[in-house]
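Colleague: fold the following, please.
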Amino acid sequence: MEALPVFVSLRSNFYERSSSRQVSGCTRLTLLFVLIFNLSRCSSALRVIGGNITEVQGETVVLPCKLIDTTETLTQISWQRMTRGKPQNDNFYTITSQNGPQFVNGRDDRFQIIGNFSDKNGSIQLSNVTLLDEGVYTCIFTLFPSGNHETKIPLNLLVPPVTSLSHNHAVLGNEEVSLATCTAAGSRPPAEVRWLTGTLAEKVRATDSSTQHSNGTTTTVSSLFGVPTKEINQHVVQCVVTNPALSKEETMSFTIQVYFSPMGVYIGEKSKDSFRCVTEANPSANFTWRR
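Modeller: Reported below is the predicted structural model:
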């Protein structure tokens, strides 16, 4: 009977140690859950702000990227791109507090950082932008302890047209011919071409055609047709080209030329001892006197 208290004491001690281990395990699980919960709250609160950018070819574009609403430690800002010139995902730029901005996979001095690492601003500037730069840029912030956070920035380019206006040598006649041609070449999006003909609206008409190029640009051609008569000769018409890449409409004026040989020659006395020779022609006729 003396051994019983010892046996009870041993069992009691075992339960106390077992209970202690269970409490310790629960504490560790609770701490892990709290850590995960806090990281989740931090990750959901922070935001990476970017944008959708449209710019004209040849200009300077800003690719905005800023991290807000976080107190985590920023270790690196990275830039990736998938463009016409780089169709595969390309890591091309990194920024750290120790080394500053650095190019990856080749240097391109058109890129320049305009943000500030300490402000969690990774915005960069790209000068002399071309169609090969069009695509999607990805800005990545690497934070401790939550990891990477990114935003994608689409870059779309507008291309202004190269405009020209040419006239055709229309000869006086009764059949409709092309009087002038207005061209808006290599634009993106396609340019709108229209004619201002004033009082000739009932005497002329326009036809349009377009050609798409492999680089995504379009050439638009508009031709002005009419019957080449003396009534439309020397009338001024205008070709107007409109495109989002142009700061304003581009207007080109043109004087219709209908060519014809001298139509009758008239000689009259101008004064007592002088004579005058008159004719109508386009271009102007040359005169030769004989006696």
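Colleague: switch to C-alpha atoms for all contacts and neighbour counts from now on
Modeller: OK.
Colleague: quick one: contacts of stretch 45-52?
Modeller: Contact with stretch 45-52 is made by 63-70, 149-155, as judged by C-alpha atoms under 8 Å, 6 or more residues apart in numbering.
Colleague: repeat for stretch 207-214
Modeller: 186, 218-225.
Colleague: show me which of the residues you listed is closest to Pro262.
Modeller: For the contacts of stretch 207-214, the minimum distance to Pro262 (C-alpha to C-alpha) is 24.3 Å, reached by Phe225.
Colleague: and stretch 251-261, which residues are buried?
Modeller: Going by neighbour count (16 or more other C-alpha atoms under 10 Å), the buried part of stretch 251-261 is 254, 256-260.
Colleague: to clarify, my last question referred to stretch 39-59.
Modeller: Those would be 42-43, 47-50, 55-57, for stretch 39-59 by 16+ other C-alpha under 10 Å.
Colleague: and this one, so I can compare the two:
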Amino acid sequence: MSQICQVLLTQLAISTAAIAQRIIVADFMTGIAGEQLDLPCLFIYNETSLRVVQATWLKRGEGTDENIAVYNPLFGMSYPTRSGRIRFHNATSGNCTLTVHPLKLEDQGVYSCEVNVFPSGKFESRTELKVLVRPIGHAIAMPTEIGRSEAPVANCTAANGKPAADVTWIAKLQGRVTSTQRENPNGTVTVFSQYRIIPSRKANGQNVTCVVSHDALTAPLSLPVTLSVLYPPDVRIIGYDGNWQINQHNVSLSCLADANPPATSYHWTMSSGVVPERARIAGDQLIIDQVDYSVNGTWICEATNELGKGRGEIVIVVREPDSLRAGKLYGSTIVFIVTGTIIGTLIIIVSLAIVIAKKQKTIEDGKSDARPITRKRSHITVFATLNLNVLDGASSSKTEVNETGATVNADVNVN
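Modeller: Just a heads-up that it's a prediction; the model follows:
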């Protein structure tokens, strides 16, 4: 029994036999369609001096009243127009509460509880019933192509509510809300709401939430929506670490296509126009069983979905194995050392020649003081021969010892 009915029974319990006959009802009641509702009606009277002849519930109409339920001590309970959904309580005890289940929208109206007693006559009191209808909430994403103009990306519907539901949105994405209403023939209202943004790649996969609030709901409805923004593939290629070496086995490239809807086909090419025999194409993957120099160059992957194509590129540079590079590096180092030694030797030789020339000049100057002689011009001639032989074992297919030889022959003539 409802809380209102319990309050009325409490009031009845504290009443005394001296209280005048009267009917206690709720002036206003609210029920929810589809649920059970109790319409309380308590008749207070002195059972020793009065006798209930008949108790009746009526729904007031324009010009005509409808008998809903009737109790008569001789004929029992009767439900003239709404059998199956209506039930009277024990009217003989003064509790004339009417139970309706399930409550329907057409049950809304003004009800009258009447009690006829002998010998006092008829007592009557009225209750106004308002029936609420819970809205049915539904929210969906609206796939929208990427663009620069605002477009709806999510729809939310609060259908067949009475009164109209309140619809709001929770979203991190900045957007705008538009709402419309439609009044239905049965008196309910359907609310349509849209969340609108400028569609972008960033918005794809983001969540927004439609919140439906209504008096008939114990808590607001939260309806999450994952946005779907459509765009052509954005492609990048991964798998190359910058260290592919000759004769390396089982390397691959992967074509990653960020697209909505997902890419349905992939096409691999090389900038040279020819895909080498070493390469195998398996959908979004390029597999190379053994690396050789034919893999060198720019690789291109083109991905396609319903909206268009996207293209990605990567430059592959094949390197020699570490052992070969180390051998060449060693040979180059020897060359630099030998060359530096030779240059240093030549500098020393030239320096010695200059010193000798200066001493010779000093001697000649001393002799000139003794007697005049014809001064001869000094000539310094340096002859240097460099024999450099570097054998780089790194260039050989077999393992060999690196040999480096250098010979410096220098002839110095001072005239």
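Colleague: work out the TM-score between the chains.
Modeller: After superposition, the two chains reach a TM-score (TM-score structural alignment, normalised by the length of structure 1) of 0.77; 243 aligned residues with a C-alpha RMSD of 2.3 Å.
Colleague: picking up where we left off before, let's see which of the buried residues of stretch 39-59 of structure 1 end up in helices.
Modeller: If you go by DSSP state H, the buried residues of stretch 39-59 of structure 1 have 42-43 in helices.
Colleague: what's the burial count for Thr151 of structure 1?
Modeller: Thr151 of structure 1 has 18 neighbours, counted by other C-alpha atoms under 10 Å.
Colleague: equivalent analysis for the one 3 residues further on, please.
Modeller: Burial measure for Pro154 of structure 1: 19 neighbouring residues, criterion other C-alpha under 10 Å.
Colleague: and it? What does it align with in structure 2?
Modeller: Under the alignment (TM-score structural alignment), Pro154 of structure 1 maps onto Glu128 of structure 2.
Colleague: which SSE is that match in?
Modeller: Using DSSP states H and E, Glu128 of structure 2 maps to strand 121-132.
Colleague: try Val338 of structure 2
Modeller: helix 322-370.
Colleague: what range does that helix cover in structure 1?
Modeller: Going by TM-score structural alignment, helix 322-370 of structure 2 lines up with nothing in structure 1.
Colleague: enumerate every residue touching the match of Pro154 of structure 1.
Modeller: Per C-alpha under 8 Å, 6+ apart, neighbours of Glu128 of structure 2: 27-29, 109-111.
Colleague: what about structure 1, which of those hold up?
Modeller: Using both residues aligned by TM-score structural alignment, their matches' C-alpha atoms under 8 Å, structure 1 keeps these contacts from those: 28-29, 109-111.
Colleague: hey, where'd the strands end up in the stretch 151-291 of structure 1?
Modeller: 162-167, 170-171, 177-187, 192-196, 204-212, 218-226, 236-242, 250-255, 258-259, 265-271, 274-279 (DSSP state E, counting those that start in this stretch).
Colleague: average offset between the fifth one and structure 2?
Modeller: When you say that, I think you mean strand 204-212 of structure 1. Strand 204-212 of structure 1: mean distance to aligned residues in structure 2 after superposition is 1.2 Å, counting by mean C-alpha distance after the TM-score superposition for structure 1.
Colleague: residues in structure 2 aligned with that strand?
Modeller: Matched against structure 2 by TM-score structural alignment, strand 204-212 of structure 1 falls on residues 175-183.
Colleague: just the buried members of the contacts of stretch 207-214 of structure 1?
Modeller: In those, the ones that pass as buried (16+ other C-alpha under 10 Å) are 186, 218-225.
Colleague: out of those residues, which one sits closest to Asp109 of structure 1?
Modeller: Scanning these for proximity to Asp109 of structure 1, where the rule is C-alpha to C-alpha, the winner is Gly186, at 27.0 Å.
Colleague: how about the closest one, what's its partner in structure 2?
Modeller: Using TM-score structural alignment, Gly186 of structure 1 sits opposite Asn160 in structure 2.
Colleague: and Glu134 of structure 1, by the same measure?
Modeller: Using TM-score structural alignment, Glu134 of structure 1 pairs with Gln108 in structure 2.
Colleague: and Pro228 of structure 1, by the same measure?
Modeller: Aligned partner of Pro228 of structure 1 by TM-score structural alignment: Pro199.
Colleague: for Ile95 of structure 1, list the residues it contacts.
Modeller: Neighbours of Ile95 of structure 1 in contact, by C-alpha under 8 Å, 6+ apart: 76-78, 101-102, 117, 122.
Colleague: helix/strand/coil for it?
Modeller: strand (DSSP: H, G, I helix; E, B strand; the rest coil).
Colleague: give me the nearest residue to Ser120 of structure 2, chain neighbours excluded.
Modeller: Leu50 (7.4 Å; C-alpha to C-alpha, 6 or more residues apart in numbering).
Colleague: how many other residues sit next to the alignment partner in structure 1 of the one you found?
Modeller: Aligned counterpart of Leu50 of structure 2 in structure 1: Glu72 (TM-score structural alignment). Other residues lying near Glu72 of structure 1 total 16 when counted by other C-alpha under 10 Å.
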